[in-house]
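Colleague: build me a model:
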Amino acid sequence: MPDGDGARPASQPVRDAATLILYRRRGGRLEVLMGERHGASAFLPNRFVFPGGRLDPADYRIRPATPLSPVSLARLGRSRRTGPRKAAALALAAIRETFEESGLRLAVPGRLPAVPPSPGWAAFCADGFIPDPAPLLYICRAITPPGRPRRFDARFFAAPAESAHGDIRPSAELDKLTWIRPEETGDLLLPGITQYVLAHLAGWLEPAAMDDPAHQVPFHFMRHGRRQLSWE
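Modeller: Coordinates of the predicted model:
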């Protein structure tokens, strides 16, 4: 809608999406895999982010090697309009996007009886691999504020780097992929939600929190023009 008459432009539709934070510890210090979005990107250009992207219909049709963990299923089950089937698809979307953007697979050897007609999954399953969502832990949710060129209802998962296989490589989405300590990201261009996740990640990865299906998941969104933080 044109805004020359004072009307607000129509907001973009909100699409489901998933993000994966791969983490490791070196010398007792936490590190996460991040990359810089290309400057020509319509969404968050030149920002450092975790791998991730929108949910694809093919993500519903993949049969993984293992189910999503009971902890993550319980947490996602408290989220509105997120039943077990969608929860599994979101985890698979995070795995697929991570492979597409970084070259790393969370998978086990094997062959699917059928692979959906999806370029992303065809490449992922090539040479005999089946996605393995068991290591994924659901930790956060955020909806992109209105007024952005693209909007997502993003679910954030975390998984240990040891569960991923392959060689890290840049992609059409992410460049400068590297392992970064959360406390050393002050000079990077980061989205607000990424800053929030980095600030709280260590606490979410404490054993007591990781093993607790009742652990409340933070949910960031906008309402009446103001940022809101709720819990699910």
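Colleague: switch to C-alpha atoms for all contacts and neighbour counts from now on
Modeller: Will do.
Colleague: from what I see, Ile193 and Thr144 are in contact.
Modeller: No - using C-alpha atoms under 8 Å, Ile193 makes no contact with Thr144, being 9.1 Å away.
Colleague: and those two? which has more neighbours close in?
Modeller: More crowded of Ile193 and Thr144, by other C-alpha atoms under 10 Å: Thr144, with 19 against 16.
Colleague: surely the more buried one and Arg223 touch.
Modeller: No - applying C-alpha under 8 Å, one finds Thr144 not in contact with Arg223, separated by 11.6 Å.
Colleague: would you state the helices of the protein in chain order?
Modeller: For the chain, the helices defined by DSSP state H occupy 70-77, 84-102, 119-125, 192-204, 207-210.
Colleague: quick one: the longest one to helix 70-77, angle?
Modeller: Between the axis of helix 84-102 and that of helix 70-77 there is an angle of 110 degrees, by axes from the mean of the first three to the mean of the last three C-alpha atoms, to 10 degrees.
Colleague: buried residues in helix 84-102, which are they?
Modeller: 86-102 (16 or more other C-alpha atoms under 10 Å).
Colleague: likewise the last one?
Modeller: Neighbour-count burial for helix 207-210 flags Met210 (criterion: 16+ other C-alpha under 10 Å).
Colleague: compare with the first, here's sequence two:
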Amino acid sequence: MSSPASDKLIPAATILLLRDSAEGLEVFMVVRHHQIDFASGALVFPGGKVDPRDRHENVRGLVDGAEDLDDWEFAMRVAAIREAYEECGVLLARDEKTGALVNAARLTELEHRRDALNKGEIGIGDMLAEEGLRLAADLLTPYAHWITPNMMPKRFDTRFYLALAPEDHLAVHDGSESVDSVWIKPLDAVREAEEGKRTIIFPTRVNVQKLGRHENAAHAIETARAARIVTVEPQVTKNEAGEPVLRIPIEAGYDVNEEPLSRVKV
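Modeller: This next block holds a predicted model:
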């Protein structure tokens, strides 16, 4: 899928990291730092903006599953994996020689690289080349594509992905952009937001609610692979009662297709 061209849109990507627990499907979420200028204090999926270095020519040859991706999709997948690594320490990458996924012991050895990435001291391509790694972009399944409505001062062009979290990777918040984290059942996240225990912005809420239809990670990923991605750019309009709402396409397949403007949080 190609993104609508606009100088005002900030490309960003996020991953819904999944695991199966004894109680069912769980997704990893982080609480954004209150000083972050977007979704501050909210429960969100790990992710962030595309870094110009994610598109560097030295990166494409070090990414599995990149062969058929256009430049936009390629940059989104690289950013999604990099941001998940920076923000929660989960790295979807393989050893270049053995083809094996990075394990917990290797993650520990790479911790100084995570810090350098977070500080912007190196780009993802530098880390991959110097450490003999390849990003596992083939493990990402496109799940959703949202564009911030034009009423907002800062607008993002965001791709959402599903990915199974490696079993031995300990997902933890970074203490900088995110200040807390949790593995949570999707519908528990929705319920806690409804009860006022958590803050979840509209795009996150409907995506986690949609994820709650699935009993396990394999079914969620299989369903997403077969689904058509409908780009969602919420439109400001009025409902039958004349109240202003954000409306999204029914074809996108969410449980709801509008949000009262009074409930919209940024």
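Colleague: can you give me the TM-score here?
Modeller: Overlay of the two chains. TM-score (TM-score structural alignment, normalised by the length of structure 1): 0.75; 204 aligned residues with a C-alpha RMSD of 3.1 Å.
Colleague: can I get the helices of structure 1 in TSV including distance to Gly39 of structure 1?
Modeller: Below are the helices of structure 1 laid out as TSV (distance: least, C-alpha to C-alpha, whole Å):
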stretch	distance to Gly39 of structure 1
helix 70-77	33
helix 84-102	15
helix 119-125	23
helix 192-204	18
helix 207-210	35
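Colleague: between those helices, which one is closest to Leu137 of structure 1.
Modeller: Smallest distance to Leu137 of structure 1 across the helices of structure 1 (C-alpha to C-alpha): 5.5 Å, for helix 70-77.
Colleague: for the closest one, which outside residues touch it?
Modeller: 82-84, 87, 136-138, 210-217, 232 (C-alpha atoms under 8 Å, 6 or more residues apart in numbering).
Colleague: now, which of the residues you listed sits nearest Ala126 of structure 1?
Modeller: Leu136 (21.9 Å).
Colleague: so what corresponds to that closest one in structure 2?
Modeller: Counting by TM-score structural alignment, Leu136 of structure 1 corresponds to Leu140 in structure 2.
Colleague: ok, now how distant is that match from Pro249 of structure 2?
Modeller: 24 Å (C-alpha to C-alpha, to the nearest Å).
Colleague: repeat that for Arg134 of structure 2.
Modeller: Counting by C-alpha to C-alpha - Arg134 of structure 2 and Pro249 of structure 2 are separated by 37 Å.
Colleague: looking at these two, which has the bigger crowd around it?
Modeller: More crowded of Arg134 of structure 2 and Pro249, by other C-alpha under 10 Å: Arg134, with 25 against 16.
Colleague: the more buried one against Asp126, yeah?
Modeller: No - checked against C-alpha under 8 Å, the pair Arg134 of structure 2 and Asp126 is beyond contact range at 11.3 Å.
Colleague: show me what contacts Ser69 of structure 1?
Modeller: The neighbourhood of Ser69 of structure 1, defined by C-alpha under 8 Å, 6+ apart, consists of 133-137.
Colleague: what about His38 of structure 1, how many residues nearby?
Modeller: His38 of structure 1 is flanked by 19 other residues according to other C-alpha under 10 Å.
Colleague: give me the aligned partner of it over in structure 2.
Modeller: Alignment note (TM-score structural alignment): His38 of structure 1 maps to His33 of structure 2.
Colleague: list the contacts for its match?
Modeller: 40-41, 176-179.
Colleague: same deal with Leu22 of structure 1?
Modeller: 32-33, 158-161.
Colleague: next: His169 of structure 2.
Modeller: If you count contacts by C-alpha under 8 Å, 6+ apart, His169 of structure 2 has them with 89-91, 103-104, 107.
Colleague: ok, for Ser40 of structure 2, nearest residue in space, not its chain neighbours?
Modeller: Spatial nearest neighbour of Ser40 of structure 2, excluding adjacent residues (C-alpha to C-alpha, 6 or more residues apart in numbering): His34 at 4.5 Å.
Colleague: rewinding a little: Leu20 of structure 1: which of the helices of structure 1 is closest?
Modeller: helix 84-102 (5.5 Å).
Colleague: have a look at how far, on average, that closest one is from structure 2.
Modeller: Compared with structure 2 after fitting, helix 84-102 of structure 1 has a mean deviation of 1.1 Å; criterion: mean C-alpha distance after the TM-score superposition for structure 1.
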